[in-house]
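>>> Just a sequence and a predicted model for now, questions to come.
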Amino acid sequence: MAFPFSAVVGHPDLRLALLLSAVDPGIGGVLVRGEKGTAKSTIVRALATLLPDVAVRAGDRFGVDVDAGEESPDGPFPADAPVERRPARLVELPVGASEDRLIGSLDLQEVLAHGRGSVQPGLLALAHRGVLYVDEVNLLHDHLVDLLLDAAASGRSHVERDGVSFTHPARFLLVGTMNPEEGELRPQLLDRFGLTVRVEASRVVAERTEVVRRRLAHDADPAAFATRFAADEDALRAQIDDARARLGSVALTDRELVRISAVCAFVEVDGMRADVVVARTAVAHAAWRGVDAVDVDDVRAAARLALPHRRRRDPFDEPHLSDEELEKALEVAEQALQDLEDDQDDGPDDDGPGGPGGPDGDPEDGPDDGSGPDAGSAAPPEAGASEAGGPESGGPGSDGPGPEGAPSPPGRPAPPSGTGSGSDGADSLPRDDGDDAPLSPVGAPQQVRLKSRRFEVRGVGEGVPGRRSRARGRRGRTVRAVAEAPESGPAPHLPATVIASVRGGRRGRPEPDDLRHAHREGREGNLVLFCVDVSGSMAARKRMSAVTGAVDALLRDAYQRRDKVGVVTFRGSGASVALPPTSSVHTAHARLADLHTGGRTPLAEGLRAARRVLRAERVRDPRRRGLLVLLTDGRATGGGPKPLDAALDAARGLAREAGPGRGGAAMSTVVVDCEAGHVRLGLAGRIAGAAAGAIVTLDELTGENVAAVARTAVGA
């Protein structure tokens, strides 16, 4: 028995977002971001019990709306077909679901039994007029997320595959949950969710106590616990029904439309989807409150839920809109409204004395003074950020990124200054044993932002789905049908199987010899392990700035290609794993921003630590091929009596580790030579040669050069 929605303690924004989406599913769904153990799944499952029952024709597997006259692929139905009512469904989409299971496919059983084509509904059809819940949506394969969000936006699912073609209604309340520590959604997909809420466990002792008390009471006697909150549940159902009935009559005036547009322009969201979502959410909020017109309170509530995740200008930005920033945006919008009303009162042709063109007016004032619906976009960038400043907002009182390494909010960027790896006074005489110096945050405004393009591992692998190297597996596009099952596992190719049966004279009743399998090719993700020298010899300001810029570019590339990343650093007397391999590139970005430089250079220890990480990850995930990116000047000054010899020996161990993998090299190495100055020793090149890897200078780590050196490293 589901936990009652009204029994949930805390999370007011999440409960409001879910209820507003229940009132108007056209808002576009809710994305719930938060740490583990915050009752995300419990709240979503509880919501489904509040939705009204739906009327469907008996035997209609697609559950189309009878009253709306929708057509079902199972139809046509006779006019006197019985109609029955059933509860709205909660359909869960597992992370490992196939495309066939999501959108539907050919009904093979019907084909084999009766020799006629029939369609099998997918999860999108089952969720029609209900809730489609995707736990860990950030781990769902990209092409499935695309299909899911396209259906959610259009309200229909179109299927063109396996020799069948059909379409059916697919209107559902989409709810996705995710833990940002396990990886982020692409910004394009993040924008497709109507609302987003971040949930965190309460730090208030009384609230945490009540959460535990209610959880234990529910587990001990679910029926009694449900009875205890039955009246509250009925009241919520009635309020949802009333809000749905009121939705079409709620007035959204031009004044509030201008306010919405001004707020969206002020916070500098991309595109127009934000304006539409805020408008729909504000109307739903007014209907939920039981009023007949949208006002500023409805706009405020809608903007707080619909805008934070649309402010991301960068993959490493944290979706955030502080209360201070929102209130400032509303103030600017109010001033824009006042200016617009003043212009309308003056009239467009007011050229008399004291008017814009009159003798008493300002000769430079024209009829268009920058006020109006778009005034928010003309506000100075400083006004767009929180006036509160401070570390949390990344404002003037902040020394850098806010919590979790998030860059300062958009609207206040500092122009990057050109930096390179050339020498200066400090760089020509590096010191290995100086004091700790803070490492410039990755992607800090003073750095040059380098652009890294895709590089691929040689051959065709069999790793997890991603967007980097070629791979064969159960996902991807079908390139041909084969008689033998591929190594990645059997994937029956239905049309080819039926055709083989017909050609064999069995009329759609295949024998085992007729079975054909789909040979599919897609892309795989790799493990990109950064091994970063943060010793004193790397501490020169300009050089470290260039190094962090290069790492930033490679991290962005890893984010876009859906790779796992890890970070190993070495300095002083040893090496440490700053970040074990993870899918959260955002976390890697934050960890690199917190590093410090200084001390001697135990290069051999760094290489050995990297080798241990790669070996452990291969045991955990043998199909994922790796790329080691070593950033160093090659000056080994720690780790034994002969530190350079020890480093060369450790590099030879990496070469042995890079044995053949499934479809290509198991791993490859790229050494980024960070040495600078007029006199260069070329030590990084010797390390690259011993590791059987490629060598590239820091100056070359831009654009096409990144792709070229990486392809060389893997022998592509």
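Thanks, I have the structure now. Numbering: from 1, shown residues only.

>>> all contacts plus neighbour counts: C-alpha atoms, from now on.
Noted.

>>> what's the burial count for Glu84?
The tally of other residues near Glu84 (other Cα atoms under 10 Å) stands at 13.

>>> Could you look up the SS state of Ala636?
Following DSSP: H, G, I helix; E, B strand; the rest coil, the label given to Ala636 is coil.

>>> any idea which helix or strand carries Arg623?
Under DSSP states H and E, no helix or strand contains Arg623.

>>> another one to put next to it:
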Amino acid sequence: MTRTPPALPRPGEDHSVTTYPFPAVVGMSELRLALLLNAVSPQVGGVLVRGEKGTAKSTVVRALAALLPGVDVVPGCRFSCDPAAPDPGCPDGGHESAGGTERAARIVELPVGASEDRLVGSLDIERALAEGVKAFEPGLLARAHRGILYVDEVNLLHDHLVDLLLDAAAMGSSYVEREGVSVRHAARFLLVGTMNPEEGELRPQLLDRFGLTVEVAASREPEERVEVVRRRLAYDADPAAFAARWAGEETALRARIAAARELLPSVVLGDAALRQIAATCAAFEVDGMRADLVMARTALALAAWAGRTDVLAEDVRQAALLALPHRRRRNPFDAPGLDEEKLDETLAEFGAGDDGDDDPEPDGGPGGSSPDDGASDDGPSDGPSGDAPSEPASGQPSAPTNRAEDTEGSAPGAEGREDQPTAPTEPFRARLLDVPGVGEGAAGRRSRARTATGRTTGARRPRGTLGTLHLAATVQAAAPHQRARGRRGPGLVLRRDDLREAVREGRESNLVLFLVDASGSMAARQRMGAVKGAVLSLLLDAYQRRDKVGLITFRGRDAELVLPPTSSVDTAAARLERLASGGRTPLAAGLLAAREVLRVERLRDPARRPLLVAVTDGRATDARAAGGGDPVAAAGRAARLLAADGTASVVLDCESGPVRLGLAGVLARELRASAVTLDELRADHVTALVRSTVHQHANHPANHPVRKAA
């Protein structure tokens, strides 16, 4: 076997020359443990790292690659086949008698904006058109085989890419069926994703595909933070010298991983441990059987890491803490978590009683106190100092006010009363509210748009960089000119003007800006609970459709931006639940605040179309913030300005009672929007209305001539 020098980094790989040493990371024991367990047993299923910005998530993941043992590969194989057990279905084929070379394990990074072709591979268009042959160009999944595939900000990755990625991780292979090419190749890799929950959550079904999940946060201990900064500054000043200081610890960790891998097949998972695993998953009501399998594989890896051949209760407990928290979410707004007291009770009830204590981390493990792993007590910061993100002033709910000017209103005793936050009613499945027309925003599930995915509706000349090639249209454009261009072989003579890209239509995500009336008139008839339940339902709908959301409330004298536009829908839900009500109704101020927020967002993200959802009964009793005068007229002027901007709007009419003034309908006309009542917002109400209409139509006498004649 020969050794080859390290190759230069290629696109999609880590380009750093000297990465931060893994043993130099301070603290973050759970994250280091989860990564090392996956290095010992890739079947565990990867790691999802959740944490605030500046907590060294990316630094720790990139440092892991240096610890992985070298990989024996077939020379020239683009799919990294193992010479000892080559893949019989490898597209490069013919490896039976090939020798092998050793190379370092790769860490391949998947950019958030990557295309589907870049991920799974595609037809080699250049060879297909120039030589007339079908050739497959491998993607990042092929390059990551037998290495690490790292996705930073995985929660911002397009859904269809996440589906492809996690399917490949689960099956250990990638299937490509496109453009006349049918290819299968091995794709076994350690999948690691990092995300900041403030920027939006992953869907629960995607969370379940990650084997383990770890929450990270910066230390609040001054001494640990000092050590983080000291080490990071030393590394930045001289990366090579800093890495040399930790070379011995890295070598020891690398050897320990190799030893644990060799020991893993000998580890026995006894019946007692299996009962504890099954009982724990049942007690926490996790869906499916994936959690049981992940816990079992994690417990086996923990035992091997500790140098044992039997699984103890402490291994099962630690496996549960890593594998179950993200699988217990019943509502998308629920934060991952696990009741450790309930876990201990379950393990004690179903344990054999002699499998060891309930110490959450085995001695000598990366989370323990043994110096064998070479790690210290906290992690380096690859961004800001690691402080918890401070809540913006605009994100705080308004403090209760009892000013005289806020106690005046058209409904004495109602608008002047400041209520405590009202609990929302149970959320429901909301009807689809979309933006008219066809947009070109980020892929999502709300409004019609021209996107990179979806059904192909035509072809066009590229606008700038070529997107997805429309092969048939390209060939059709080039075919009439082949004789004039002097074609002599089987290939096609192409010019740039011949190229055509596919035009596809799918769905886009939008910015859904909620403008919520929190004045006393909304709380006068105990409507606020129903209003919050309706908005919470729309937030759940926005979460499923991958929208950005923002929240503005108005009451008293002015409007407040409670939540600037963000992808973190669960943060919006939390702010909504804390929202109190009371005071006058400055409707004009709310509309003008919404217009300003939308103006700024158009500059930041011009491709993302907004949808304004005004939640109000249409009343207006205060116009001072809008320049004074008649509050109703001021609200009308503000609404017409929004309409002139071309803002798509929906008015959620919250008026109730036997006497209805219809003010929300008036506001909707000024906004050039539709008005929807709370009942009409329910998707089941729309279904029932359609069924009722069909039933009435079917039973109408005009549709039964025989019955009519009788």
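That came in fine, so what should we check first? Everything numeric in this text was worked out from a predicted model, so none of it was measured.

>>> Now the TM-score, please.
Here the TM-score for the pair of chains, by TM-score structural alignment, normalised by the length of the second structure, is 0.82; 607 aligned residues with a Cα RMSD of 2.3 Å.

>>> got a list of contacts for stretch 135-143 of the second structure?
Contacts to stretch 135-143 of the second structure, defined as Cα atoms under 8 Å, 6 or more residues apart in numbering, come from residues 12, 78-80, 106, 108, 110, 117-124, 127-128, 149, 165, 174, 181, 183, 185-187.

>>> and the longest helix for the first structure?
Counting by DSSP state H, the longest helix found in the first structure is helix 323-346.

>>> now for that helix, which elements pack on it?
helix 254-266, helix 296-306, helix 381-384 (3 or more Cα pairs under 8 Å, 6 or more residues apart in numbering; DSSP states H and E).

>>> Helix, strand or coil: sort out the residue nearest the centre of the first structure for me.
For the first structure, the residue lying nearest the average C-alpha position, counting by Cα atoms, centre = their mean, turns out to be Leu185 (1.1 Å). Following three-state DSSP, the label given to Leu185 of the first structure is coil.

>>> follow-up on the earlier one: most tightly surrounded among the helices and strands packed on helix 323-346 of the first structure?
helix 254-266 (a mean of 24; mean count of other Cα atoms under 10 Å).

>>> mind checking how far that helix is from the chain centre?
Taking the mean of its C-alpha atoms, helix 254-266 of the first structure sits 27 Å from the chain's own mean (Cα atoms, centre = their mean, to the nearest Å).

>>> between it and helix 296-306, how many degrees?
On the basis of axes from the mean of the first three to the mean of the last three Cα atoms, to 10 degrees, helix 254-266 of the first structure is oriented at 30 degrees to helix 296-306.

>>> okay, and helix 254-266 of the first structure goes to which residues in the second structure?
Under TM-score structural alignment, the match for helix 254-266 of the first structure in the second structure covers residues 271-283.

>>> That stretch vs the first structure, average distance?
Mean deviation of stretch 271-283 of the second structure relative to the first structure after superposition (mean Cα distance after the TM-score superposition for the first structure): 0.7 Å.

>>> which one in the second structure is aligned with Glu136 of the first structure?
By TM-score structural alignment, Glu136 of the first structure lines up with Glu153.

>>> Near that match, how many other residues are there?
20.

>>> So it is in contact with Val112, correct?
Yes: the criterion here is Cα atoms under 8 Å, and Glu153 of the second structure meets it with Val112 at 7.1 Å.

>>> which residue numbers in the second structure go with stretch 167-180 of the first structure?
Taking TM-score structural alignment, stretch 167-180 of the first structure hits residues 184-197 over in the second structure.

>>> after superposition, how close is the helix or strand that contains His158 of the first structure to the second structure?
Using DSSP H and E, His158 of the first structure sits within strand 156-161. Its aligned residues in the second structure lie a mean 0.6 Å from strand 156-161 of the first structure after superposition (mean Cα distance after the TM-score superposition for the first structure).

>>> what residues are up against the equivalent of Gly556 of the second structure over in the first structure?
Structural correspondence for Gly556 of the second structure with respect to the first structure (TM-score structural alignment): Gly572. Gly572 of the first structure makes contact with Asp433, Ser535, Gly598, Gly599, Arg600, Thr601, Pro602, Gly638, according to Cα under 8 Å, 6+ apart.

>>> Show me where the stretch 1-150 of the first structure has its strands.
Remark: strands assigned in the stretch 1-150 of the first structure by DSSP state E, counting those that start in this stretch are 30-34, 54-57, 83-86, 90-92, 105-106, 119-120, 131-135.

>>> of all those, which lies closest to Val464 of the first structure?
Closest approach to Val464 of the first structure among these is made by strand 131-135 (18.9 Å; Cα to Cα).

>>> For that closest one, which helices and strands make contact with it?
Using 3+ Cα pairs under 8 Å, 6+ apart, strand 131-135 of the first structure sits against helix 40-48, strand 90-92, strand 173-178.

>>> tell me the average deviation of that strand from the second structure after fitting.
Relative to the second structure, strand 131-135 of the first structure is 0.2 Å off (mean Cα distance after the TM-score superposition for the first structure).

>>> quick revisit: flag every buried residue along the match of stretch 167-180 of the first structure.
Within stretch 184-197 of the second structure, the residues scored as buried using 16 or more other Cα atoms under 10 Å are 185-197.

>>> Same check on stretch 253-267 of the second structure?
Neighbour-count burial for stretch 253-267 of the second structure flags Leu253, Arg254, Arg256, Ile257, Ala258, Ala260, Arg261, Leu263, Leu264, Val267 (criterion: 16+ other Cα under 10 Å).
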